[in-house]
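> Mind folding the following:
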Amino acid sequence: MTLKQKVYNCYNNLLEEKIKTLRNRIEDLSQDAQNDAKGSAGDKHETALAMMHLEQEKLSKQLKEVIAQKNILESINDTVINTNVGLGSLVYTDKFIFFISIAMPKITLDNNDIVALSLDSPLGIAMKGKTSKEEFAFNNMKYEILKIE
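From the prediction side, this is the model:
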């Protein structure tokens, strides 16, 4: 398995865990609201239900965003070797390794720190379309692209 495939799988697993966690939290709130509705009445009860409903809406919005991220990630073919920086590229620079996909936390695989970022991010835009051995600048810092997968 290539490093690019390992990176792809790691981020895919992270998103699946996030989706699972959000769905469980939404379900727990729904059950709490149903249990609360059975045995309570009055202003405190109404306030508690309203707070649970707001939390459910917030979690539902987060879930929708994570599912959208997962859809973007799943549109990437992790076996394709790119020659230009674009969606799905694993870009080795003289400073970092970047996975052009979606904005996600930095991970470490095979003793490599990998930063996942969106092609629409300022750094992604600076790299977009570049090829191996090209340089680009971002925030007064020069980067050299060593290799692209």
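> all contacts plus neighbour counts: C-alpha atoms, from now on.
Fine.
> Counting neighbours, which bits of the host helix or strand of Ile19 end up buried?
Element membership for Ile19, per DSSP states H and E: helix 3-39. By 16 or more other CA atoms under 10 Å, the buried positions in helix 3-39 come out as 4, 7-8, 11-12, 15, 18-19, 22-23, 25-26, 29-30, 33.
> Could you also give me the structure for this next sequence, so I can compare it with the first?
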Amino acid sequence: MSIIDFPEFKKAINTYCLETVGERLSIIKKNLDSLMDAKRNETKSSAGDKYETGRAMIQNEEELYKRQRAETSIILDQLLRIDPDKECSFIEPGALVVLPSGYFYIGAGMGKLVVNHIDCFAISLSSPIGQALKSKKKGDTILFQNREVMILNVY
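Okay, here's the model as predicted:
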């Protein structure tokens, strides 16, 4: 097992999260642009019901992409407020937490990530484990899923 440079690992996780969210926003924008083109090119046919059904489906997809864009923009905003160079002494946004079960980056709920060939989890403080960890520090014990979990370190 190799030794991890935790401050560098934390920066790498933050960069990975920002890049991933940026890519998601780009894909959503392309999909919305494509839908707008389809909407403009949708022509009224003699089969009026077919036209209306097509327009309704486009409208539903547009609403879905707009909702995804809003949710992804919130995640981006959460990540942009983090200073990845800040050394955290307690669990707050931007902290890298070491638990017996693995590494947890407190920022935005993005789930399991693999950064520098190391598994970690990007979570928000509003998640169940985030709520249990909030404001705790190295050596504290939390109760999560009816188990006591010791916080091994915070960076």
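> what TM-score do we get after superposing?
Remark: TM-score between the superposed chains equals 0.93 [TM-score structural alignment, normalised by the length of structure 1]; 148 aligned residues with a CA RMSD of 1.4 Å.
> Tell me the counterpart residues of the next helix or strand after the helix holding Ile19 of structure 1 in structure 2, please.
As assigned by DSSP H and E, the chain's next helix or strand after helix 3-39 of structure 1 is helix 43-74. The counterpart of helix 43-74 of structure 1 in structure 2, using TM-score structural alignment, spans residues 49-80.
> Check stretch 119-126 of structure 1 too.
Taking TM-score structural alignment, stretch 119-126 of structure 1 hits residues 125-132 over in structure 2.
> Show me what counts as buried in that stretch.
By neighbour count on 16+ other CA under 10 Å, the buried set for stretch 125-132 of structure 2 is 125, 129-130.
> quick one, the helix holding Ile19 of structure 1 and helix 43-74 angle?
160 degrees (axes from the mean of the first three to the mean of the last three CA atoms, to 10 degrees).
> Leaving out the residues flanking it, which one is nearest to the spatially most central residue of structure 1?
By CA atoms, centre = their mean, structure 1 has its centre lying nearest to Met104, at 3.9 Å. Leaving aside its sequence neighbours, Met104 of structure 1 sits nearest to Ala116 (CA to CA, 6 or more residues apart in numbering; 5.3 Å).
> average offset between the helix or strand containing that neighbour and structure 2?
Assessed by DSSP H and E, Ala116 of structure 1 sits inside strand 112-118. Taking mean CA distance after the TM-score superposition for structure 1, the mean distance separating strand 112-118 of structure 1 from the aligned residues in structure 2 is 1.1 Å.
> Which strands and helices lie in contact with the helix or strand following that strand?
Next helix or strand after strand 112-118 of structure 1 toward the C-terminus (DSSP H and E): helix 122-127. The contact analysis (3 or more CA pairs under 8 Å, 6 or more residues apart in numbering; DSSP states H and E) places helix 122-127 of structure 1 against strand 112-118, strand 135-138.
> returning to that earlier point: measure how far the match of helix 43-74 of structure 1 is from the centre of its chain, please.
18 Å (CA atoms, centre = their mean, to the nearest Å).
> And stretch 108-123 of structure 1, by the same measure?
The answer for stretch 108-123 of structure 1 is 11 Å, by CA atoms, centre = their mean.
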